[in-house]
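Enquirer: build me a model from this:
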Amino acid sequence: MTERSYFAPRGGLPNPKTRAHDRSVFTNAYAVIPRGVMSDIVTSFLPGWIGCRAWILARPLSGFAETFAQYIVEMAPGGMSDTPEPDPQAQGALFVTRGRMHLVVDTDTHVLTPGSFAYLPPGTDWKILNIHDDKSNFVWIRKRYEPAPGYDAPDLVIAHDDDVPPTPMHGDADVWSTTRFIDPNDLRHDMHVNIVTFLPGGNIPFAETHVMEHGLYVLQGRGVYYLNEDWVEVEEGDFMWLRAFCPQACYASGSEPFRYLLYKDVNRHPSLTLP
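Expert: Next up, the predicted model:
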């Protein structure tokens, strides 16, 4: 098996003698936030979080992507939160990219390491802390849960990238596959967070155009992504934010696997009322 890695931003400030970074893009169909602009000056310190800072990559935005918010959270040694989620209707997904942390759900403690995934149902009583000597990082995705008649809210999910067999997407798991942490047939869920993997030469061979919004955080490798009418080069640590119906395709362009963490909203009727 090819060794997996999970990119985590380190912050800092760019060299003042360098020119402005030229890969940042914001259009009416998509945005690209390169890793090079995730500096100290764009972090937020959040109420209820101690010894932590966050890069907020996406939030509901009228006329763009409206279903979710996505962060990268950095926890210093001793960092913690016992009141992490301010919205009682929100569900969450965590994916660890660096370090170790303890996730406490009710009275149970789960040790999370790079590659760990946690799905947190709405109303979950959870806490998170870093009791180790090094910094830790995780991606945090938040979405207000949309109940469906006849279905209860989902259960807690704790999983790891190493333990979930990838699903082949085009007849060959060695080229294009998806690691699904949540059963796609479970209609209790109204969002999915997966890892998509392409080996060198792998590609999406058509321009997907669909109702789902996306947040894509590149965990490893390099690729070229088709977004609306543009081909955009991306690498580990970059973030792509796609509104509904933005045409998209890609191919792996480096010498190692191209892997990204993918958010999408699923399994619900579109609202007939404009937000």
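Enquirer: hey, let's count contacts and neighbours off CA atoms from now on
Expert: Noted.
Enquirer: longest strand of the chain?
Expert: strand 69-81 (DSSP state E).
Enquirer: quick one: list the elements packing against that strand.
Expert: Under the contact definition 3 or more C-alpha pairs under 8 Å, 6 or more residues apart in numbering; DSSP states H and E, strand 69-81 sits against strand 50-58, strand 126-129, strand 136-144.
Enquirer: tell me the most buried of those?
Expert: strand 136-144 (a mean of 23; mean count of other C-alpha atoms under 10 Å).
Enquirer: elements contacting it?
Expert: strand 69-81, strand 90-98.
Enquirer: how many degrees apart are the longest one and strand 50-58 in direction?
Expert: Comparing the axes of strand 69-81 and strand 50-58 via axes from the mean of the first three to the mean of the last three C-alpha atoms, to 10 degrees yields an angle of 180 degrees.
Enquirer: give me the angle between strand 69-81 and strand 136-144.
Expert: Using the same axes, to 10 degrees: strand 69-81 against strand 136-144 is 120 degrees.
Enquirer: try the last one
Expert: Counting by the same axes, to 10 degrees, strand 90-98 lies at 160 degrees to strand 136-144.
Enquirer: on that earlier part again, minimum distance to A249: which of the helices and strands packed on strand 136-144 has it?
Expert: strand 69-81 (21.7 Å; C-alpha to C-alpha).
Enquirer: buried residues in the closest one?
Expert: 69-81 (16 or more other C-alpha atoms under 10 Å).
Enquirer: which one among these gets closest to S177?
Expert: Of the buried residues of strand 69-81, the one sitting nearest to S177 (C-alpha to C-alpha) turns out to be Q70, at 23.2 Å.
Enquirer: residues in contact with that closest one?
Expert: 56-59, 139-142, 215 (C-alpha atoms under 8 Å, 6 or more residues apart in numbering).
Enquirer: following up with a second sequence; could you model it the same way so I can compare the two?
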Amino acid sequence: MYRKEEQPSPAPENFELPFEGKLSPSNRWVIMAELIPWDDFEEEYAKLFSAEKGAPAKPFRMALGILIIKEKLGTSDRETIEQIRENPYLQYFIGLNCYQQEPPVEASMLVHFRKRIDVDLVNKINKEIVKKEKEKLDKEIKKKDLPQEKGKKLKNRGKLILDATCAPADIKYPTDLGILNQARIETERIIDNLYKALRGKLRKKPRISRHIARKEYLKVAKKGKVSYQERRKAIEKQLKYVKNNLGHIEDLNQAGASLKNLSKDSKSSRNYQKSL
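Expert: Purely as a prediction, here's the structure:
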């Protein structure tokens, strides 16, 4: 169930603090709160809930605000809630009327917020922000500029850059462990190709633990937070697999296999990578 908050959001100077003082209007969270058209999209958000059944849902401003804070600070769900609990500016940003020491929501609620506020809704909000800022900028330009002469066009005076997105971006960065994993995969491909040329001469294919090695790599790579000891241990294991593979490559080369025809663009290479 969703109930719209009847009480309007307070101005920064009216936000109640546990100590004497007022919020600064120049703070980045106060400025961003003024940019985002919270009320324009609250009705669309309310349609996701039943009008009568269920417990009242958290306000749209709180849900969207928490997601924006999480992405801006780059913190985990739990750390995001802790930051909000400790920072009055963040509490004002999500629509609270006064500072409170208790967290506004449990960290697990962010999972539900992400499901309800999808990328399409975020894009609509971004477009509306840009539209309003452009209109505001145009009005300011008209006030400052003198009447234009006929046939004289107004020149562009710069670029407007806004950042109000809260859609997570999955970006992969190169790491020592990741590079070793790629090296292991490549050496396994080389062993496969070299063995094909010697299949009739050798009794059996060199033993490579590709499935175990991949499993051990994913066990660490898929973790959100990895300790120094875990990462170091995983790197040592991948180094061991790469070293063993290099030994097999040397043995196959001495047995008569040629390294000349190896290429990343070969058909066998592409098929191997697809199988992974």
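Enquirer: can you pull the TM-score for these?
Expert: Scored against TM-score structural alignment, normalised by the length of structure 1, the superposed chains reach a TM-score of 0.22; 103 aligned residues with a C-alpha RMSD of 6.1 Å.
Enquirer: before we move on, the earlier item: can you tell me which of the helices and strands packed on strand 136-144 of structure 1 is nearest to K127 of structure 1?
Expert: strand 69-81 (5.7 Å).
Enquirer: counting neighbours, what do you get for V232 of structure 1?
Expert: 14 (other C-alpha atoms under 10 Å).
Enquirer: was I right to think it contacts F239?
Expert: No - counting by C-alpha atoms under 8 Å, V232 of structure 1 does not reach F239; the two are 11.7 Å apart.
Enquirer: turn the helices and strands packed on strand 136-144 of structure 1 into CSV, columns for distance to V193 of structure 1.
Expert: Below are those laid out as CSV (distance: least, C-alpha to C-alpha, whole Å):
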stretch, distance to V193 of structure 1
strand 69-81, 12
strand 90-98, 7
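Enquirer: select, out of those strands, the one closest to R259 of structure 1.
Expert: Using C-alpha to C-alpha, those put strand 90-98 closest to R259 of structure 1, at 12.6 Å.
Enquirer: which helices and strands sit right next to the closest one?
Expert: strand 116-120, strand 136-144.
Enquirer: report the angle between the longest one and strand 116-120.
Expert: Comparing the axes of strand 136-144 of structure 1 and strand 116-120 via the same axes, to 10 degrees yields an angle of 30 degrees.
Enquirer: next structured bit after strand 136-144 of structure 1?
Expert: strand 157-160 (DSSP states H and E).
Enquirer: just checking, next helix/strand downstream of that following strand?
Expert: According to DSSP H and E, the helix or strand after strand 157-160 of structure 1 is strand 167-168.
Enquirer: which other helices and strands does that next one contact?
Expert: strand 176-180.
Enquirer: which other helices and strands does the strand it packs on contact?
Expert: strand 167-168, strand 191-198.
Enquirer: returning to that earlier point: just name the closest of the contacts of Q70 of structure 1 to R98 of structure 1, please.
Expert: V139 (10.1 Å).
Enquirer: the closest one - nearest residue in space that isn't next to it in sequence?
Expert: I72 (4.5 Å; C-alpha to C-alpha, 6 or more residues apart in numbering).
Enquirer: who's in contact with that neighbour?
Expert: Neighbours of I72 of structure 1 in contact, by C-alpha under 8 Å, 6+ apart: 54-57, 137-140.
Enquirer: wait, I249 of structure 2 touches D192, no?
Expert: No - using C-alpha under 8 Å, I249 of structure 2 is not in contact with D192, being 9.6 Å away.
Enquirer: those two: who's more crowded?
Expert: Under the criterion of other C-alpha under 10 Å, the comparison of I249 of structure 2 against D192 puts I249 first, with 22 against 17.
Enquirer: does that one count as helix, strand or coil?
Expert: Going by DSSP: H, G, I helix; E, B strand; the rest coil, the secondary structure assigned to I249 of structure 2 is helix.
Enquirer: okay, now D265 of structure 1: neighbour count?
Expert: Counted with other C-alpha under 10 Å, D265 of structure 1 comes out at 18.
Enquirer: how many residues are close by the nearest residue to it once chain neighbours are set aside?
Expert: Using C-alpha to C-alpha, 6+ apart and skipping the chain neighbours, the partner closest in space to D265 of structure 1 is M191 (4.3 Å). Using other C-alpha under 10 Å, M191 of structure 1 has 26 neighbouring residues.
Enquirer: could you do the one 4 residues further on as well?
Expert: The burial metric for I195 of structure 1, expressed as a neighbour count using other C-alpha under 10 Å, is 20.
Enquirer: buried residues, the helix or strand that contains G65 of structure 2. List them.
Expert: According to DSSP H and E, G65 of structure 2 maps onto helix 60-73. With burial defined by 16+ other C-alpha under 10 Å, the residues of helix 60-73 of structure 2 counted as buried are 60-71.
Enquirer: let's have those in TSV, adding distance to Q83 of structure 2.
Expert: Formatted as TSV, the buried residues of helix 60-73 of structure 2 follow (distance: C-alpha to C-alpha, whole Å):
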residue	distance to Q83 of structure 2
F60	19
R61	17
M62	14
A63	15
L64	16
G65	13
I66	10
L67	12
I68	13
I69	9
K70	9
E71	13
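Enquirer: just the closest of those to F93 of structure 2, please.
Expert: G65 (6.5 Å).
Enquirer: ok, D230 of structure 1 - how many residues close by?
Expert: The burial count for D230 of structure 1: 11, using other C-alpha under 10 Å.
Enquirer: that one and A31 of structure 1: what is the separation?
Expert: According to C-alpha to C-alpha, to the nearest Å, D230 of structure 1 stands 11 Å off from A31 of structure 1.
Enquirer: surely M191 of structure 1 is in contact with L262?
Expert: No - contact status for M191 of structure 1 versus L262: not in contact, 10.4 Å apart, counting by C-alpha under 8 Å.
Enquirer: what helices and strands are in contact with whichever strand or helix holds N193 of structure 2?
Expert: Assigned by DSSP H and E, N193 of structure 2 belongs to helix 176-197. Applying 3+ C-alpha pairs under 8 Å, 6+ apart, we find helix 176-197 of structure 2 packed against helix 210-221, helix 228-254, helix 267-275.
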